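> Model the following, please.
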Amino acid sequence: MNAIGLIETKGLIALVEATDAMAKAANVEIVKKVQIGGGLVTTVVRGDVGSVRAAVEAGANAAAQVGELVGSHIIPRPAEGLIEAYIG
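The predicted model follows:
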């Protein structure tokens, strides 16, 4: 794993659309969906930096078209254990 990408939305519909777009846009692994509370949900993906960047861009655009995109972020070369520490 060279990078992780995150997309956070308000509501599940936008997140499902974003996750679908990410999976179709690039060769990334969908790691987990996290419910934050207050209607906020996040999807985490991982893969090589270029694929994660393309996936997050596609997912953010898709989420914004059907709902509320709260944020998106890419972490290249994440620290060892980062995913496990936050989303187990």
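
> all contacts plus neighbour counts: C-alpha atoms, from now on.
Noted.

> Quick one: list the elements packing against the lengthiest helix in the chain.
Ranked by residue count, the top helix of the chain under DSSP state H comes out as helix 49-66. For helix 49-66, the elements it packs on are strand 3-10, helix 12-25, strand 68-76, judged by 3 or more CA pairs under 8 Å, 6 or more residues apart in numbering; DSSP states H and E.

> so which of the ones you listed is the most packed in?
Scoring the helices and strands packed on helix 49-66 by mean neighbour count under mean count of other CA atoms under 10 Å gives strand 3-10 as the most buried, with a mean of 24.

> for comparison, sequence B:
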Amino acid sequence: MAKQALGMIETVGLTSLVEAADAAIKAADVTMTGWDKIGSGLVCGFFVGDVAAVKAGIEAAAEAASQVGEVNSTLVIPRPHEELGQMGPWIS
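Here you go, the predicted structure:
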């Protein structure tokens, strides 16, 4: 995952995450690697790409998701450590 970034967006409800994913993929050259149910209605989507693209994609995702639901949090990790990929297949 060298020279890549990992972006995450956590929303309340799957509908908001679908809207977020659509916006992120359309706005920037990012790949959605997966999503996970957190619990209590929270879901998290994972995106990878170069740092600038992931930042732009996550910003677009947060804006779009907030129009239809609630965004709980966002995070962009530039050049994540390779061992972070052991947490799940959506990070690799």
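
> so stretch 59-69 of the second structure matches what in the first structure?
Mapped onto the first structure using TM-score structural alignment, stretch 59-69 of the second structure covers residues 57-67.

> just to revisit the earlier point, pipe the helices and strands packed on helix 49-66 of the first structure into CSV and attach distance to Asn61 of the first structure per row.
Formatted as CSV, those follow (distance: least, CA to CA, whole Å):
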stretch, distance to Asn61 of the first structure
strand 3-10, 10
helix 12-25, 8
strand 68-76, 8
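
> Which one of those lies nearest to Val34 of the first structure?
When these are compared by CA to CA, strand 3-10 sits nearest Val34 of the first structure, at 9.1 Å.

> how big's the offset between that closest one and the second structure?
Per the superposition on the second structure, strand 3-10 of the first structure and its aligned residues are separated by 0.4 Å on average (mean CA distance after the TM-score superposition for the first structure).

> quick revisit: centre of the chain versus the longest helix of the first structure, how much separation?
Relative to its chain's centre, helix 49-66 of the first structure lies at 8 Å (CA atoms, centre = their mean, to the nearest Å).

> Compare that helix with the second structure and give me the mean distance after superposition.
Mean deviation for helix 49-66 of the first structure: 0.4 Å (mean CA distance after the TM-score superposition for the first structure).

> Can you give me the buried ones in the match of stretch 59-69 of the second structure?
57-64, 67 (16 or more other CA atoms under 10 Å).

> Quick one: neighbours of the counterpart of Asn27 of the first structure in the second structure, just the number.
Residue pairing (TM-score structural alignment): Asn27 of the first structure is matched to Asp29 of the second structure. As a burial measure, Asp29 of the second structure scores 16 neighbours (other CA atoms under 10 Å).
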